[in-house]
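Peer 1: structural data only, the sequence is not supplied:
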């Protein structure tokens, strides 16, 4: 050991923020274990570091006795007085027992501890950095794909995109640049795990915030999102400024803003809905692009009866019920859709039965 070790510890404290004392304590603990492992002693030992020279000394603890019963645990009073003139029977004194070849073991052990502490500090810094970035959109390069999990290089760490976070209609390849939404960061013994999603509703929300200045500035508010990733989404928006058209702001000049988002999502259809406090209006808007004749709501049951023109029924319901399903999710209401002729038939039957 030499002063080089102490200088290295000082530099680590400055550059990486790892306290020098924490490193020294960790090295001491590791060296105690290393000494017992290499020299197989049952004696109580402690390893001390000279913080000026960087040298380590091993001290064994012995009890001062009149008669030695265990040479590893006991020391005669006469010998103890040579080391410490104030020594008395039953005192515990420290005796240097540093082996001649201990320097090599100490150097190797210290190096291992420093490397381990560096890894821990790096992991901690990465965890803190990405924990603060939860809820952000990040861009990375696909590094590899293992068991259907897409691993993305995010610079200082990797992002994991699980199958449930992927868009089913997309194909991912190594080397491809992708955007994703950080929805969770977990810490573990192996380091931080950063979970990234392209299917999360908040990914769509963040894309609108990035693309539409009025949303970013808080002039237009996103009230709710209903998404079936890769197929279709509905997003309801509300303007906090009467002079701003919330839907128009999101669509953008010649539709450029929403088109940029559709392109990022590889063609996912997006319906931008004007929010209303009036549930009847909101539900009618949510069923866009279908036209609605009228809406009747049951506030207690949170149910809505909707009537649409006959030729709009299939559009209102959507392929495999998708439009109606997304509208219900967007508004939080159970929606029952009927055509005008279906409604007339029901009314006629009710009239006959009465």
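Peer 2: Noted; the coordinates are in hand. Computed from a predicted model, the values in this text were never measured in an experiment. Numbers count the residues shown, from 1 in each chain.

Peer 1: CA atoms for contacts and neighbours, from now on please.
Peer 2: Noted.

Peer 1: now the helices for the chain?
Peer 2: Ranges of helices within the chain are 3-16, 20-39, 77-83, 102-131, 201-211, 213-216, 246-251, 256-264, 279-286, 313-317, 322-331, 340-353, based on DSSP state H.

Peer 1: can you put the ones you listed in JSON lines and add distance to residue 69 and mean neighbour count?
Peer 2: What follows is these, written out as JSON lines (distance: least, C-alpha to C-alpha, whole Å; neighbours: other C-alpha atoms under 10 Å):
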{"stretch": "helix 3-16", "distance to residue 69": "40", "mean neighbour count": "15"}
{"stretch": "helix 20-39", "distance to residue 69": "21", "mean neighbour count": "16"}
{"stretch": "helix 77-83", "distance to residue 69": "13", "mean neighbour count": "16"}
{"stretch": "helix 102-131", "distance to residue 69": "27", "mean neighbour count": "16"}
{"stretch": "helix 201-211", "distance to residue 69": "74", "mean neighbour count": "20"}
{"stretch": "helix 213-216", "distance to residue 69": "80", "mean neighbour count": "18"}
{"stretch": "helix 246-251", "distance to residue 69": "88", "mean neighbour count": "21"}
{"stretch": "helix 256-264", "distance to residue 69": "81", "mean neighbour count": "17"}
{"stretch": "helix 279-286", "distance to residue 69": "91", "mean neighbour count": "21"}
{"stretch": "helix 313-317", "distance to residue 69": "93", "mean neighbour count": "21"}
{"stretch": "helix 322-331", "distance to residue 69": "82", "mean neighbour count": "22"}
{"stretch": "helix 340-353", "distance to residue 69": "104", "mean neighbour count": "12"}
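
Peer 1: another structure for you, compare them:
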């Protein structure tokens, strides 16, 4: 390939790939400097110039005008410099052409390698720019294969990684299954973009509601908070400033159609949609749904709440293994302690406790839930877990 053919090919491909030709020329020149130094030694200052119009390549040794000359490899005498150009003075840099005889062949090979490398880098950059915009969004991916505990899914032109800790517990991923995933991160690597996705992130549920519920998508209905235990249950609090819009009804849909589409996408994961309220008592009572709440006492200093529920609904309020109470605490941001009506009456539960600040700080939502679970068992509550689940599904 001669210089003109090379330039024509470079122009065509650079246009198709959207690469700046000057970047390619500079990269080729930098690579040819190394090739040139092999002929003249690495101690010399070498410069390679490609004519942008003709494609011809020239190699120059750069020497500084000096008097006297101390290093002949890097310096040239003032007398010799002025033979080339009488205007040179000490300190000027003189370019002496030292192009090897077979430099055309070397430059052609180098140019080809550099161009291929630059095109690959450009393609990686284009892909990265294309997928970085999908970060924190939900996309449809196709299951390709399993690598150890990870699942590799295809997102358009490239694969993404669904790591073990981002997979829904118990969910099966079969070849060519189409699944919705939340894009956690898009990283640029030497091999191209690397994408990490999730099926367990709470934002996945939020994005699915945005896709399925027009009122959420356009902002009429706002999702205030989400608490999720992937594969089991999610609680989501919704609110609308428009008094004429039923936020809960919009998200659930007619006969539960909208929420059921999302439940199906998440493999049957139960979703409780509740109305958000700026009144903490109302919000906490709603969060404990499907259990009824008789009374809520707040300790705002400790961000904790004491809840009283009917005797037959204690197990329902706490949930299987404390899940309902635990999710309610995450959703509302309040520590929750639950007692049945009888327990509350016998222990004077709602009376203010002389609890020290240190003890209050050590108390967590999980601890209060565990206490309630133990007390429920001691009181031999008749509402079994099966009954509780049945009410929840109803």
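Peer 2: On my side now, so go ahead. As the structure is a computational prediction, the values presented were derived from the model and not from experiment.

Peer 1: quick revisit: as a markdown table, the helices of structure 1 with distance to residue 292 of structure 1 would be great.
Peer 2: Below are the helices of structure 1 laid out as a markdown table (distance: least, C-alpha to C-alpha, whole Å):
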| stretch | distance to residue 292 of structure 1 |
| --- | --- |
| helix 3-16 | 63 |
| helix 20-39 | 69 |
| helix 77-83 | 100 |
| helix 102-131 | 45 |
| helix 201-211 | 26 |
| helix 213-216 | 28 |
| helix 246-251 | 19 |
| helix 256-264 | 24 |
| helix 279-286 | 6 |
| helix 313-317 | 8 |
| helix 322-331 | 12 |
| helix 340-353 | 10 |
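
Peer 1: so which of those helices gets nearest residue 64 of structure 1?
Peer 2: helix 77-83 (5.5 Å; C-alpha to C-alpha).

Peer 1: so how far is that closest one off the chain centroid?
Peer 2: With C-alpha atoms, centre = their mean, to the nearest Å as the basis, helix 77-83 of structure 1 stands 61 Å off its chain's centre.

Peer 1: how about residues contacting that helix?
Peer 2: By C-alpha atoms under 8 Å, 6 or more residues apart in numbering, the surrounding residues in contact with helix 77-83 of structure 1 are 64-66, 87-89, 93.

Peer 1: using a markdown table, please lay out these together with distance to residue 7 of structure 1 and neighbour count.
Peer 2: Shown next, in a markdown table, are the contacts of helix 77-83 of structure 1 (distance: C-alpha to C-alpha, whole Å; neighbours: other C-alpha atoms under 10 Å):
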| residue | distance to residue 7 of structure 1 | neighbour count |
| --- | --- | --- |
| 64 | 39 | 23 |
| 65 | 42 | 20 |
| 66 | 45 | 14 |
| 87 | 37 | 17 |
| 88 | 40 | 17 |
| 89 | 42 | 13 |
| 93 | 31 | 18 |
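
Peer 1: what two of those are the furthest from one another?
Peer 2: 66 and 93 (14.5 Å).

Peer 1: rewinding a little: quick one: closest of the helices of structure 1 to residue 51 of structure 1.
Peer 2: With respect to residue 51 of structure 1, and counting by C-alpha to C-alpha, the nearest of those is helix 3-16 at 6.7 Å.

Peer 1: mean shift between the closest one and structure 2?
Peer 2: For helix 3-16 of structure 1, the mean deviation from structure 2 after alignment is 2.8 Å (mean C-alpha distance after the TM-score superposition for structure 1).

Peer 1: what lies in contact with that helix?
Peer 2: Looking at helix 3-16 of structure 1 with C-alpha under 8 Å, 6+ apart, the contacting residues turn out to be 18-20, 23, 51-55, 121.

Peer 1: so which of the helices of structure 1 is nearest residue 229 of structure 1?
Peer 2: helix 201-211 (8.1 Å).

Peer 1: between that closest one and helix 256-264, how big is the angle?
Peer 2: Angle between the axes of helix 201-211 of structure 1 and helix 256-264 is 140 degrees (criterion: axes from the mean of the first three to the mean of the last three C-alpha atoms, to 10 degrees).

Peer 1: what's the mean distance for helix 201-211 of structure 1 versus structure 2?
Peer 2: Mean deviation for helix 201-211 of structure 1: 0.3 Å (mean C-alpha distance after the TM-score superposition for structure 1).

Peer 1: over in structure 2, find the residue span that helix aligns onto.
Peer 2: Mapped onto structure 2 using TM-score structural alignment, helix 201-211 of structure 1 spans residues 202-212.

Peer 1: for residue 309 of structure 2, give me its contacts.
Peer 2: Contacts of residue 309 of structure 2 by C-alpha under 8 Å, 6+ apart are 291-295, 317, 338-341.

Peer 1: buried ones among those residues?
Peer 2: For the contacts of residue 309 of structure 2, a neighbour count by 16 or more other C-alpha atoms under 10 Å gives the buried set as 291-293, 317, 338-341.

Peer 1: contact partners for residue 332 of structure 2?
Peer 2: 225, 280, 283-284, 287.

Peer 1: can you rerun that using 10 Å?
Peer 2: Contacts for residue 332 of structure 2 (C-alpha atoms under 10 Å, 6 or more residues apart in numbering) come out as 224-227, 237, 276, 280, 283-284, 286-287.

Peer 1: buried residues in stretch 188-203 of structure 1?
Peer 2: 191-203.

Peer 1: mind putting these in a markdown table, distance to residue 59 of structure 1 included?
Peer 2: Converted to a markdown table, those look like this (distance: C-alpha to C-alpha, whole Å):
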| residue | distance to residue 59 of structure 1 |
| --- | --- |
| 191 | 36 |
| 192 | 40 |
| 193 | 43 |
| 194 | 46 |
| 195 | 49 |
| 196 | 52 |
| 197 | 56 |
| 198 | 59 |
| 199 | 61 |
| 200 | 60 |
| 201 | 63 |
| 202 | 60 |
| 203 | 60 |
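
Peer 1: those: which two are farthest apart?
Peer 2: Farthest pair in those, by C-alpha to C-alpha: 191 and 201, 27.2 Å.

Peer 1: quick one: the most centrally placed residue in structure 1 from residue 202 of structure 1, how far?
Peer 2: Closest residue to the average C-alpha location of structure 1: residue 185 at 1.7 Å, with C-alpha atoms, centre = their mean. Residue 185 of structure 1 sits 16 Å away from residue 202 of structure 1 when distances are taken as C-alpha to C-alpha, to the nearest Å.
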